[in-house]
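**Student:** Predicted model, plus sequence, below.
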Amino acid sequence: MDPQDHERFREFVDDRWSALLRLANLLTGGDRHEAEDLVQSALMKTLGRWRHVDDPEGYVRTVMYRHQVSRWRLRRPHREPALGTPPDRAAPADAAADAVLRLTVRQALARLTPRQRTMLVLRYFEDLSESEVAKLLGCSVGTVRSTTHRSLARLRVLAPELGTPARPTPAATGGSRPRGARA
């Protein structure tokens, strides 16, 4: 590697380290040491191909996803029962509530299997489509759908406080009751 490529790689790592570490932290369930290992492994693989990489961040993220998939495939957990409804909650209004929500989500993700955690991180934190996740993980779209469904169900069991918020009553919103509703 020539000095110019080496400098570009060093700048990339300096600029993107924290973002890549946040993603790795989610993928590993909050284990800081595993997250650092995951990022470092991905960066080492990227360094070897640096001259041929057009999109460095995309390449590193893909290497991280695949490396994490390899980890959970080696550990093949037992099947988890699927129960509940997905956590749909409005964003908290203040920083303290936001921090509590982040901690709750992180703790719940850490208790999922690595496969479940990876699917949820890719689908909802990385905002990838089902087909993109399937391509990255080397599985079918149906597998992504079913695993995501089971993972969300398990997340609901592990963290019921992330459940759906209460809907406002018509009286609270100043509206009238729906037709045929009783008082």
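**Tutor:** Noted; the coordinates are in hand.

**Student:** Please count neighbours and contacts with C-alpha atoms only from this point.
**Tutor:** OK.

**Student:** center of this protein, which residue is that?
**Tutor:** Residue closest to the mean C-alpha point of the chain, counted by CA atoms, centre = their mean, is Val121 at 1.4 Å.

**Student:** Let me see the contact set for that one.
**Tutor:** Residues counted as contacts of Val121 (CA atoms under 8 Å, 6 or more residues apart in numbering) are Leu26, Leu27.

**Student:** For Leu155, see how far away the nearest residue to Leu120 once chain neighbours are set aside is.
**Tutor:** Nearest non-adjacent residue to Leu120, counting by CA to CA, 6 or more residues apart in numbering: Thr148, 6.2 Å away. Noted for Thr148: a distance of 10 Å to Leu155, by CA to CA, to the nearest Å.

**Student:** what about versus this one:
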Amino acid sequence: MNAEPANAPGATGPPGAMPHVEVRFPGSRDEQFAAFVADVGPYLLRVALLLSGDRNHAEDLVQTTFERTYRSWERARGTDPRAYARRVLVNLRIDRWRGARREVLAAPDTLPQHASPSHADAVDTRNEVVRALAELPLVQRKVVVLRHLLDLTEAETAGELAVSIGTVKSHNARALARLRTLLMEGRQ
């Protein structure tokens, strides 16, 4: 994506807050958005897949995220469009969790396994982690994905999920303990 920050990286703001970074895109609105979709689409699909545990739900989330981001493109591109779209995606997923009393996720043994001889070990490890993530409670999975796979701080994760930092810390601790147990069981 041919975007350039308008501010210097040392922008000031409240502690733990993301600095305001205005991004400028060349071309028309549709060209800008098409470039954004091409750049951010795979990233958002990975995030949605990790949050939902189901490829079809993940693709629906990404599609809806792009629809909402396009409608608010002026606001999104005036800040950090990738963070804006991620926030939309997380909010959509939270809304679906709230709306569904019981949600059936793909069973961990039905997740696809893609292997190629050149990087089979890395793929096996990744699949093992994804399967273990699928067994976590939904709230814990959200925290782990945002904290450790997207590298958000505790404060940023709390802001994304609209919970306290203490809630993020407790869910993170429980989730990591459970993941350790699941991954150790998988290796025996």
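**Tutor:** That came through fine. These figures come from a predicted structure and were not determined experimentally.

**Student:** What would you report as the TM-score here?
**Tutor:** The TM-score (TM-score structural alignment, normalised by the length of structure 1) is 0.71; 144 aligned residues with a CA RMSD of 2.1 Å.

**Student:** ok, which stretches of structure 1 are helices?
**Tutor:** Per DSSP state H, structure 1 carries helices over the ranges 3-27, 32-49, 56-75, 95-110, 114-120, 130-137, 141-158, 170-173.

**Student:** most tightly surrounded among these?
**Tutor:** helix 114-120 (a mean of 25; mean count of other CA atoms under 10 Å).

**Student:** so where in structure 2 does it end up aligned?
**Tutor:** On structure 2, the counterpart of helix 114-120 of structure 1 by TM-score structural alignment is residues 138-144.

**Student:** Mean per-residue distance, that stretch versus structure 1.
**Tutor:** Its aligned residues in structure 1 lie a mean 1.0 Å from stretch 138-144 of structure 2 after superposition (mean CA distance after the TM-score superposition for structure 1).

**Student:** any idea what the residue nearest to Leu120 of structure 1 aligns with in structure 2?
**Tutor:** Under the alignment (TM-score structural alignment), Thr148 of structure 1 maps onto Asn172.

**Student:** How much space separates Asp151 of structure 2 from Gly186 of structure 2?
**Tutor:** For Asp151 of structure 2 relative to Gly186 of structure 2 (CA to CA), the value is 25 Å.

**Student:** cool, and Val88 of structure 2?
**Tutor:** Between Val88 of structure 2 and Gly186 of structure 2 the computed distance is 34 Å (CA to CA).

**Student:** if I pick Arg22 of structure 1, what's in contact with it?
**Tutor:** Counting by CA under 8 Å, 6+ apart, Arg22 of structure 1 touches no other residue.

**Student:** Aligned to Thr46 of structure 1, what sits in structure 2?
**Tutor:** Matched by TM-score structural alignment, Thr46 of structure 1 corresponds to Thr69 in structure 2.

**Student:** Spatially, which residue comes closest to that match, not counting chain neighbours?
**Tutor:** Leaving aside its chain neighbours, Thr69 of structure 2 sits nearest to Ala85 (6.1 Å; criterion: CA to CA, 6+ apart).

**Student:** Could you find the counterpart of that neighbour in structure 1?
**Tutor:** In structure 1, Ala85 of structure 2 lands on Val60 (TM-score structural alignment).
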